[in-house]
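S.K.: fold the following for me, if possible:
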Amino acid sequence: MVEQDLRSTALEAVHQSLGAAFTDFAGWRMPVRYDSDLAEHRAVRESAGLFDLSHMGEIHLRGPQAAEALDNALAGRMSAMSVGRAKYSLLLTEDGGVIDDVITYRLAEDHFLVVANASNAEDDAAALTDRAQGFDVAVDDASDRTSLIAVQGPQSEQILLDALLSDGSGVDGPTAEDLTQMKYYRVAEATYRGETMLIARTGYTGEDGFELYVPNPLATSLWEQLTAAGGERLVPCGLACRDTLRLEAGMPLYGHELSRELHPAQSGMGRVVALKTKGDFVGRAGVEGADVAGRPVLVGLAAEGRRAARADAAVRDGQGREIGIVTSGALSPTLGHPIAMAYVDPASREIGTELVVDVRGKDLPVRVVEMPFYRRD
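M.R.: The predicted structure follows:
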């Protein structure tokens, strides 16, 4: 795909003015970094980072049977979620594979927002539309109209208070108390410059943080407002540091740890499939009928030194037998040593198991460790 065919977010000009380096991500021209991957990563861990995530998909379901439609479409029980809450769930194939992992927000009794990964947004919208047939609900793919800006890090709450609740901010709705008391995986609706803005306490970095949804025409003004309020506390961040942040936090990435060929139980996601708390849904029979006992399982790996395993590197046991493959790996900026996620034979899943990973033709001794690799205080 040539560069002119890539889609751009509403913040393209902002990223160019900041000197961003760009990459092709799921058909989008996205900032991969502005300065240093390491500096951006550390900013999120120590202060706050500002991300453009407008390549993600936003799919609204509205109607009297919106909850029932989502109970049918997703692996989680969305009807049990109260207004103002969010829930992580999976969109499954008929045979139990993972089409996508999504976050669903309940904005009203009859209104839900499903946020999809960029690479799957169109497929998700099509699947949700198809699975909503027969229910009194309307499916609206608002991805092309919506921008998503995230503020992540320990200073994110104070930066939002400074940016959104000061005189002349253009924001009506939440109070300072509302924001400070908002718990993780909660969402609130506000008005920003006359348009609806959603403020969610969610993220993909392992830190406290917020994700803000606004119409595209307001993205630049919101970004600039957050930047001005954040000052030296807030650093623009690209997708490269987002990947190392989510890896340290043990969060799966679709296409690496999740796919249509892998069942939820293999990645440790069996807990989000509501087999006991709701009735039939797309993928239930496939999950229940699958024998996953001997299939590879996802584990965390850690090593010493500075050499890091990368995706697709082979994993071997002590006898030299190939027993798995790395799905994500990096030299952890926070921990200072190599970490990775890998699918391995279940016989090698126990914590402390010594294995070997091939790193550019050389053996790297690794051991199986608990995930997440990093957990904030």
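S.K.: CA only for contacts and neighbour counts going forward, please
M.R.: Will do.
S.K.: all the helices of this protein, in order from the start?
M.R.: Using DSSP state H, the helices found in the chain span residues 12-17, 37-46, 66-73, 121-131, 156-164, 176-181, 219-230, 239-248, 284-289.
S.K.: quick one, which of those helices is nearest to residue 335?
M.R.: Closest to residue 335 of the helices of the chain, according to Cα to Cα: helix 239-248, at 8.5 Å.
S.K.: which other helices and strands contact the closest one?
M.R.: Contacts defined by 3 or more Cα pairs under 8 Å, 6 or more residues apart in numbering; DSSP states H and E place helix 239-248 against strand 28-33, helix 37-46, strand 322-331, strand 338-344.
S.K.: run the chain-centre distance for that helix.
M.R.: The chain centroid and the centroid of helix 239-248 are separated by 10 Å under Cα atoms, centre = their mean, to the nearest Å.
S.K.: want to throw the helices and strands packed on helix 239-248 into TSV with mean neighbour count and distance to residue 124?
M.R.: Output for these, formatted as TSV (neighbours: other Cα atoms under 10 Å; distance: least, Cα to Cα, whole Å):
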stretch	mean neighbour count	distance to residue 124
strand 28-33	22	17
helix 37-46	21	30
strand 322-331	21	23
strand 338-344	26	25
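S.K.: output the ones you listed in CSV; the columns should cover distance to residue 186.
M.R.: CSV is the format used below for those (distance: least, Cα to Cα, whole Å):
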stretch, distance to residue 186
strand 28-33, 27
helix 37-46, 21
strand 322-331, 29
strand 338-344, 28
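S.K.: do you know which of the ones you listed lies nearest residue 174?
M.R.: helix 37-46 (24.4 Å).
S.K.: one more to line up against the first:
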Amino acid sequence: MTTHTSPLHAEHVADGATMVDFAGWQMPVRYSGDIAEHEAVRTAAGLFDLSHMGELMVRGTDAAAALDYAFVGQMSRVPLWGARYTMMCASDGGVIDDVIVYRRDWDHFMVVANAANRAAVRDELQGRIGEGGHDASVEDVTHEIALVAIQGPAAESITASMCELGADDIHALKYYKAANVLLDGGIHTFAARTGYTGEDGFELFVPADRARDVWRLAMDRGDSAGLMPCGLAARDSLRLEAGMPLYGHELSHDTNPFEAGLGRIVSFGRDDGPPRGDFVGRAALEQVRDIGAKKTLVGLVGEGRRSPRTGYPVTDAHDNQLGIVTSGAPSPTLGRPIAMAYVPPELAEPGTAVGVDVRGRREAMKVVPLPFYTRGD
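M.R.: Alright, predicted model coming up:
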């Protein structure tokens, strides 16, 4: 299997990052330390290389209709320069991937997929365009684009300071909106106010051959604001605190959006607009909506020090297994162990006492609403 390297690989190595293989890419897992990087994002700003994410351009007269058929959300309703979080599901309702779709023109969309699922999403898109007879095409431009994210309370001021043209657009940009800006040095950038940390932030899609210039520009402009380069470990603990699902953990072919607590992103076209045509997985998801999910994703908080990890059993007072932990870690912000887990719906009520088998010892935890952390708390 080929291992890909980010256009920023040399920068990471020079900065002393610990590199790991992640979904077929060599990516930085940490620089100065997981907790320091996590706290930098919560209090100032963090700089992330997300160039392993997949970028798929969907263009054509029927591009919007094709995406309406391919995803559970109604992409034809996304405004120009808007973004929408959605999922691609199989015919049985299982999740193939969760993605963000950006509308770059009336007949041009960019689908950002998880690195491990890029090929699956690309191939499914092509197949579903053919099934629907839509006039649209899919182009995989992952290796032509670098994705750099600036996340944290200082993200807006840092990103605006990097602009040669478009600083006012950065300040005016609403959440899940995007704009074309020109960074210093003449770097054309598609800037989106999106992120995966629970903080304010921007994701900058730039030409791969200008990635190092953008990284260095961000480090220079963000230095006085406390900007710190961050790795995948901090990104994971930040998204966990924010209650954001990760494919392969909270999401998989064996789960559906309703079980993950994300049924709101499934549009059936009844209460929220004009009638909607068919989409892959519609019949199965309508059934789950009508009869209820068989399991529910919940948050868990512990009182002790030992943290649950992925795959640990969730148990009752008699050590009977009730469910399974999908993600777990010590929370730097809360100072307590936290986890997300799937349990039967009747045990999803906040305050419900459960246990988690942490290496053979029961750790008491209780069910809490997600997310664990909300900006401004």
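S.K.: which stretch among the helices of the first structure comes nearest residue 193 of the first structure?
M.R.: By Cα to Cα (comparing all of the helices of the first structure), the closest turns out to be helix 219-230, at 9.6 Å.
S.K.: can you find the partner of residue 108 of the first structure in the second structure?
M.R.: Aligned by TM-score structural alignment, residue 108 of the first structure pairs with residue 105 of the second structure.
S.K.: just residue 270 of the first structure next, same as before
M.R.: Under the alignment (TM-score structural alignment), residue 270 of the first structure pairs with residue 263 of the second structure.
S.K.: wait, its match sits on residue 257?
M.R.: Yes - between residue 263 of the second structure and residue 257 there is a contact at 5.2 Å, judged by Cα atoms under 8 Å.
S.K.: give me the more crowded residue out of the two.
M.R.: residue 257 (26 against 15; other Cα atoms under 10 Å).
S.K.: residue contacts, that one?
M.R.: Residue 257 of the second structure is in contact with 87, 93, 94, 95, 263, 265, 266, counting by Cα atoms under 8 Å, 6 or more residues apart in numbering.
S.K.: determine which two of the residues you listed are furthest apart.
M.R.: Greatest spacing in the contacts of residue 257 of the second structure, by Cα to Cα: 94 and 265 (14.3 Å).
S.K.: pick out whichever of those two has more residues nearby.
M.R.: With neighbours defined as other Cα under 10 Å, residue 94 of the second structure and residue 265 compare such that residue 94 has more, 20 against 16.
S.K.: shouldn't the more buried one be in contact with residue 247?
M.R.: No - assessed by Cα under 8 Å, residue 94 of the second structure is found out of contact with residue 247, at 11.8 Å.
S.K.: who's in contact with residue 92 of the first structure?
M.R.: Residue 92 of the first structure neighbours (Cα under 8 Å, 6+ apart): 74, 75, 98, 99, 100, 260, 282, 283.
S.K.: what do you get if the cut-off is 10 Å, keeping everything else the same?
M.R.: Residue 92 of the first structure sits next to 73-75, 98-101, 127, 259-260, 263-264, 273, 281-284, 286-287 when contact means Cα atoms under 10 Å, 6 or more residues apart in numbering.
S.K.: buried subset of those residues, written for PyMOL?
M.R.: A single PyMOL command selects the buried members of these (16 or more other Cα atoms under 10 Å):
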select buried, resi 73+74+75+98+99+100+101+127+259+260+263+264+273+281+282+283+284+286+287
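S.K.: what residue in the second structure is paired with residue 73 of the first structure?
M.R.: Using TM-score structural alignment, residue 73 of the first structure pairs with residue 70 in the second structure.
S.K.: quick one on the thing from earlier: tell me how many other residues crowd the nearest residue to the match of residue 108 of the first structure once chain neighbours are set aside.
M.R.: Distances taken as Cα to Cα, 6 or more residues apart in numbering place residue 80 nearest to residue 105 of the second structure, at 6.0 Å, with adjacent residues excluded. Counted with other Cα under 10 Å, the neighbours of residue 80 of the second structure add up to 17.
S.K.: does residue 80 of the second structure touch residue 104 like I think?
M.R.: Yes - assessed by Cα atoms under 10 Å, residue 80 of the second structure is found in contact with residue 104 at 6.3 Å.
S.K.: list residues touching both of these two?
M.R.: What both residue 80 of the second structure and residue 104 touch, as defined by Cα under 10 Å, 6+ apart, is the set 178, 179.
S.K.: which residues touch residue 262 of the second structure?
M.R.: 86, 87, 245, 256, 297.
S.K.: any idea how far the spatially closest residue to residue 365 of the first structure that is not a sequence neighbour is from residue 308 of the first structure?
M.R.: Residue nearest to residue 365 of the first structure in three dimensions, not counting chain neighbours: residue 356, with 4.5 Å by Cα to Cα, 6+ apart. For residue 356 of the first structure, the distance to residue 308 of the first structure equals 12 Å [Cα to Cα, to the nearest Å].
S.K.: just residue 115 of the first structure next, same as before
M.R.: 32 Å.
S.K.: cool, and residue 17 of the first structure?
M.R.: For residue 17 of the first structure relative to residue 308 of the first structure (Cα to Cα), the value is 33 Å.
S.K.: same deal with residue 367 of the first structure?
M.R.: Residue 367 of the first structure is 13 Å from residue 308 of the first structure, by Cα to Cα.
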